[in-house]
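**Q** what follows is a predicted structure for the sequence shown.
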Amino acid sequence: MNDLELGVIGNCAVAALIDRDARVLWYCLPRFDGDPVFHALLGAPKDASDDGVFAIELEDHVHSWQSYVENTAVLQTELHGKQGSLRITDFAPRLFWRERLFYPQAIVRRLTPISGSPRIRIRLRPRFDYGASAPIRTYGSHHIRYVGPSATIRLTTNAPIDFIRDETFFNLRAPIDLILGPDETLQEGVVETAGRLEERTTDYWRNWTHRLAIPFEFQDAVIRAAVTLKLCTYEPTGAIVAALTTSIPEGPGTQRNWDYRFCWLRDSYFVVRALNRLSAVRKMENYFRWLMNVVASLHETDIQPVYGIGLESALVERTVPGLPGYRGMGPVRVGNQAYEHSQHDNCGNVILGVAQMFVDRRLLSPPGHEDFLRLEELGRKALQLYDKPDAGMWEYRTRASIHTTSSLMCWAAADRLARIAGHIGETQRAGEWRSHADRMKQVILERSWSHKRQSFVESFDGEFLDAGVLLMTEVGFIDPHDPRMAATVKQLEKVLGRGPHMMRYEAADDFGMPGTAFNTCSFWRIDALARMGRVEEAREYFEEMLKLRNRLGLMSEDVDPKTGEMWGNYPQTYSLVGIVNCAMRLTRSWESVT
């Protein structure tokens, strides 16, 4: 059973999740972290158990087939029945219009009969306030308005309005178009509008993927991961969300249900780095714009690990009583308490996320000297905090330690500042930051190494293992061939390895012992093995991880190592980053393949 067999459509402003039977199960407005007007992924209120969905139902449905139009974010689903079949083409418009990008808060569904005499029913049941409010419906000759307490959405269509209103089965004898978006009148007919939007949206995505620098091997996996990573970026501000969903548990019945529709500085660094490797540098420029707004506010408050996509700082966590949760496994949470945490690795995550900006000559808006001075403020915070307790990258809610990964990223802040300073001609500052980085490195090497465990461990003077220390090679802290790193990998594989999978950590957390493997850690291990020269092992594990993707090539956050079932929020940018990074690391040159 895998309920996360979902396609993603989006346009870097809104996104929707669609299952293999062409049901829109998740769609938030006015942006990723907004009210889910379609929320069936997390269930529905008891008194409206069939609501929160936008379904195209085929009478006598037998089977379905789903795929993306090659190199695009345009999704096609075929429904096949005893009487006939149809194709549903789904997308969120993203195109150039009047010399600017156009990405409305809208989705388009185009229905085309492909055989026989298919009989269909259109079931469009949005709700508002996380399922608490049913809309008021008003009708026109070619549209239905759904009026909620704080928003109104409009369906414009050439389908019979009566059939949609009454959810009547009818014969699909000719193509039908459905455009769901703002409460605005179309400037052209619905057929002309939908056709033009599909053509130009398809062209946009093909042109975007055409410019990617992809590896020779694993091309399909990398392209799908890259497109989906882009769909998790919010164009108006440059923010990058960790995932498009909230409250899909990390494992069955665990209560580890979190809202991931926000911008974590840590996750965003890895996304930007992965897209940079594919030469998709515009995302870096957009993220830099968002990030420097965060940095500019630091005189008012300490840096947070996570912000809203519109730079909101208070992400107050609450539970939604009306929705039962994914497969009935509540609670459904909105907001994330992590914004209150002290996580010292954020200093490094910010600087790592923008360091390339200072050396990349392709950029249209490169950073200036003032930007470097602002980053130095973060560097000074890193110097103060690298050996102080925090909640760590795994965001423990009830305990604090001097976490090795937090200290590592503080070192990375000083190291990159030294490199940036040298590049921009600040020789004296470069020397000062190099001196700080060297001092921090010595402390980290001494205090994070456990002679008892023969491994780098999760915290200074600690003894528990943590897969996060694999990032030591990722950020250039230690040579992957260093005997201490080899010993660490050996211990991590022995204790945390589950075949191709890796658990996050050895010690119990606030909810006990995790039962699912964290995909990101599995990819970190693959990358570390490749760096150490264990390339064939790395390739074997990577190919096993690729098999865990759903049929559309996407991944969630976690996986049951015994069954391969996906868990956790979806699609998870961390996991998609792992696909890109490992593919780039492991690919062979086409000249070397006979």
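**A** Yes, it's here. Numbering: from 1, shown residues only.
**Q** all contacts plus neighbour counts: C-alpha atoms, from now on.
**A** OK.
**Q** neighbours around the nearest residue to residue 517 once chain neighbours are set aside, how many?
**A** Nearest residue to residue 517, sequence neighbours excluded (Cα to Cα, 6 or more residues apart in numbering): residue 503, at 4.5 Å. Residue 503 has 25 neighbours, counted by other Cα atoms under 10 Å.
**Q** contacting residues for residue 503?
**A** 467, 496-497, 514, 516-518, 521-522 (Cα atoms under 8 Å, 6 or more residues apart in numbering).
**Q** tabulate the residues you listed in JSON lines, adding columns for distance to residue 291.
**A** Shown next, in JSON lines, are these (distance: Cα to Cα, whole Å):
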{"residue": "467", "distance to residue 291": "27"}
{"residue": "496", "distance to residue 291": "34"}
{"residue": "497", "distance to residue 291": "35"}
{"residue": "514", "distance to residue 291": "32"}
{"residue": "516", "distance to residue 291": "32"}
{"residue": "517", "distance to residue 291": "30"}
{"residue": "518", "distance to residue 291": "27"}
{"residue": "521", "distance to residue 291": "25"}
{"residue": "522", "distance to residue 291": "28"}
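**Q** let me see the ranges of the helices in the stretch 351-500 of the chain.
**A** With DSSP state H, counting those that start in this stretch, the ranges of helices along the stretch 351-500 of the chain come out as 369-385, 404-423, 427-448, 471-474, 483-496.
**Q** tell me the buried residues in the shortest one?
**A** Think helix 471-474. For helix 471-474, the neighbour count (16 or more other Cα atoms under 10 Å) marks 471-473 as buried.
**Q** A further structure is provided below for comparison with the first:
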Amino acid sequence: MHSPIEDYALVSDLHTGALISRTGSVDWLCFPRFDSPSVFAALLGTEDHGRWLLAPEAEDAEVIERSYIDSTFALQTLWRTSTGEALVTDFMPVEDRRASLVRRVEGISGTVAMREEIQIRFGYGEILPWVSKARDNDGLMLLAMAGPDALMHRGNILHANDRQHEGTLTVTAGVVRDIELAWYPSHRKPPKLIEAGLCLQSTIAYWQDWASNYEPQGEYDDMVKRSLLVLRALTHEDTGGIVAAPTTSLPEHFGGERNWDYRFCWLRDAVLTLEAMMTHGYQDEAFEWRNWLLRAVAGDAEDFQIMYGLAGERSLPETILSHLPGYRDSLPVRIGNGAVRQYQADVVGEVMVALEKLRCLGVTEDHFSWPLQRALLGAAENHLHDKDNGIWEMRGDLKHFTHSRVMMWAAFDCAVRAIENHGLDGPLERWVALRDELHAEVMEHGYNEELNSFTQAYGETQLDAALLQLPQVGFLSYDDPRILGTVAALEEQLLTKQGLLLRYRTDESDDGLEPGEHPFLACSFWLVGQYARSGRIDDARSLMDQLVGYANELGLLSEEYDAEARTMVGNYPQAFSHLALVRAADAIHYAGGMRSSSLAAVGMTALERP
């Protein structure tokens, strides 16, 4: 039986992340990177596909409290049994280039016997390793090896039982026991013993130091800070690449086929993450991402992709793992993502918008960055009239999606202002003409007079929540009658009875997949922002309170939410949801007239017209 998605906690070392259930089971972990094959895959299968359990033996054991140490990803779970209490602290050491997960057990009162069970399965649960015991100067180790991968377990004596290893340890008040599982290349020696206490202190210090740069600004401070921490946790320390989520194939609809691998870097997600970061003063992270972008897209601009691997890898072939039964029997389980080969006309616009905001913050272009942007604009011009797959990666017919055309407009709008406001070089008259041509085209073909609304695609009547992004890039103002008409139409056609906004109607779409999904949280956060920026501040706060209430006690959000069953759906934790939360909270804050910094004002308004 799978744990609900909201029962999982994330711990991260800025290279990969583990999902740990409320019951103390590590059900998902890929070593050494987010996109590496998993060593624990019970999340998408059964215990036999790999997991690591650490929990009290007693049948009456219960979790009294579970939380992160303040402003960190060090997870603490307080267990109580009839014989005592024990605290488990799970963390992944950061900044030491050690790929490991540490589980510290501390006796609080009485006596608590803890049970440990570990089933190591490399290759997404398919490969059973060779397991042996060894001893070095630091003590006994359990070693598991298969092909290029090896894991070392220290801190508790385990015994083989069929296809798993298990053991117990007992703690009393004041007693501390540390268990570590560390990955290493199988051709090297096992890592030396670490001082877990010092590693915990340095890990806490890292996260708290990073979070200390956040300046509190009002109503939703705790959720904004946690969301920024999530975005940092999903950013690879070395490359600067930002994964959309640390998981694959958590379904958008239980039992359905909308199951995708999100462990890659979508440019769209990354640039919106960049905006959230720089709005709150994290300029170093924004600069890191810009450098990642330049490396990833370097080459022929015609080869530009919508997504890349963590280090800028281009080949991300989509494969089905037929041996995994999926989360709650949702098939297929996929790795890789076929959308990498799609043409999504909005992405160049997303990139140009983010880089324009960096310029507004004073980041200067160099000999590489502006020529590369000019090349991307040239490629956009070459495909100016091409239909595309759209922001939602439709697998049906290509169309002229209104959102895509507006973002192409935004690309040339940013290019014009790069010349006019920042003194850069380029064919100003041509870019002005292209910008104005696109604006006129969208107004003629993307707006339906009878509906008093923009539509998902030219010549159609179906709506799309992505239309809420039109005022965000300055195409029209938030209170323009055509935008307000679009909002009214979205409320009528896409709001669920629980008040959440669908992306679009999958039962009326030819998106190439079977219909059925739950509301994307990001879309409802966009609606919060629209309400706030158009004077509906009470509606904005009401919806915002509802949405943040869907987060678990750790402040984590998934991609979607099933409000009827009151459970999270989709890949988790989801960068898109968290960055949309940050932008929504900012919109409410600014609507209240509390602009606390010029930096934040630039981040929110650089591309928004009055």
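**A** Structure's in. What do you need? Being a predicted model, the structure only gives us computed values, none of them experimental.
**Q** just name the most buried of the helices of the stretch 351-500 of structure 1.
**A** The highest average neighbour count among these, using mean count of other Cα atoms under 10 Å, belongs to helix 404-423 at a mean of 26.
**Q** tilt between that helix and helix 427-448?
**A** Orientation of helix 404-423 of structure 1 against helix 427-448 (axes from the mean of the first three to the mean of the last three Cα atoms, to 10 degrees) gives an angle of 160 degrees.
**Q** how big's the offset between helix 404-423 of structure 1 and structure 2?
**A** Here the mean offset of helix 404-423 of structure 1 against structure 2 after fitting is 1.4 Å, by mean Cα distance after the TM-score superposition for structure 1.
**Q** relative to helix 369-385, how tilted is that helix?
**A** 150 degrees.
**Q** so which of the buried residues of helix 471-474 of structure 1 comes closest to residue 454 of structure 1?
**A** residue 472 (15.7 Å; Cα to Cα).
**Q** and the closest one, what pairs with it in structure 2?
**A** Counting by TM-score structural alignment, residue 472 of structure 1 corresponds to residue 470 in structure 2.
**Q** show me what contacts its match?
**A** So residue 470 of structure 2 contacts 403, 406, 476 (Cα under 8 Å, 6+ apart).
**Q** tell me the residue in structure 1 aligned with the second one.
**A** In structure 1, the residue matched to residue 406 of structure 2 (TM-score structural alignment) is residue 408.
**Q** list the contacts for that match?
**A** 345, 386, 441, 444, 472, 477.
**Q** of the contacts of residue 503 of structure 1, buried ones?
**A** 467, 496-497, 514, 516-518, 521-522.
**Q** in strands, which of those residues appear?
**A** 497, 517-518 (DSSP state E).
**Q** map residue 281 of structure 2 across to structure 1 for me.
**A** Under the alignment (TM-score structural alignment), residue 281 of structure 2 pairs with residue 279 of structure 1.
**Q** what's the answer for residue 574 of structure 2, then?
**A** Correspondence of residue 574 of structure 2 to structure 1, assessed by TM-score structural alignment: residue 572.
**Q** its match touches residue 556, doesn't it?
**A** Yes - if you go by Cα atoms under 8 Å, residue 572 of structure 1 and residue 556 touch, sitting 4.8 Å apart.
**Q** on that earlier part again, now the match of residue 406 of structure 2: how far from residue 138 of structure 1?
**A** Distance check for residue 408 of structure 1 against residue 138 of structure 1: by Cα to Cα, to the nearest Å, it reads 58 Å.
**Q** how about the strands in the stretch 51-200 of structure 1?
**A** For the stretch 51-200 of structure 1, applying DSSP state E, counting those that start in this stretch gives strands covering 53-58, 61-68, 75-81, 84-91, 95-97, 100-102, 107-116, 119-125, 136-139, 143-147, 152-157, 170-171, 176-182.
**Q** ok, which of those comes nearest residue 547 of structure 1?
**A** Across the strands of the stretch 51-200 of structure 1, closest to residue 547 of structure 1 is strand 61-68 (Cα to Cα), at 16.6 Å.
**Q** tilt between that closest one and strand 75-81?
**A** Put simply, strand 61-68 of structure 1 runs at 160 degrees to strand 75-81, going by the same axes, to 10 degrees.
**Q** who does strand 61-68 of structure 1 touch, helix- and strand-wise?
**A** Packing partners of strand 61-68 of structure 1 (3 or more Cα pairs under 8 Å, 6 or more residues apart in numbering; DSSP states H and E): strand 75-81.
**Q** how far is the strand it packs on from where the chain is centred?
**A** Centre-to-centre, strand 75-81 of structure 1 and its host chain are 26 Å apart (Cα atoms, centre = their mean, to the nearest Å).
**Q** how about residue 26 of structure 1, secondary structure?
**A** What DSSP: H, G, I helix; E, B strand; the rest coil gives for residue 26 of structure 1 is strand.
**Q** quick one: map it onto structure 2.
**A** Aligned partner of residue 26 of structure 1 by TM-score structural alignment: residue 28.
**Q** residue contacts, its match?
**A** Contacts here follow Cα under 8 Å, 6+ apart; on that basis residue 28 of structure 2 touches 18-20, 38-43, 51, 247.
**Q** and what of residue 427 of structure 1?
**A** By Cα under 8 Å, 6+ apart, the contact set of residue 427 of structure 1 is residue 421.
**Q** likewise residue 307 of structure 2?
**A** For residue 307 of structure 2, the contact set (Cα under 8 Å, 6+ apart) comprises 264-267, 314, 340.
**Q** the same query, at a cut-off of 6 Å, please.
**A** Going by Cα atoms under 6 Å, 6 or more residues apart in numbering, residue 307 of structure 2 touches 265-267, 340.
**Q** same check, this time on residue 577 of structure 1
**A** For residue 577 of structure 1, the contact set (Cα under 6 Å, 6+ apart) comprises 271, 274.
**Q** excluding chain neighbours, what is closest to the aligned partner of residue 516 of structure 2 in structure 1?
**A** Aligned counterpart of residue 516 of structure 2 in structure 1: residue 514 (TM-score structural alignment). Among residues not flanking residue 514 of structure 1 along the chain, residue 508 sits closest, at 7.4 Å (Cα to Cα, 6+ apart).
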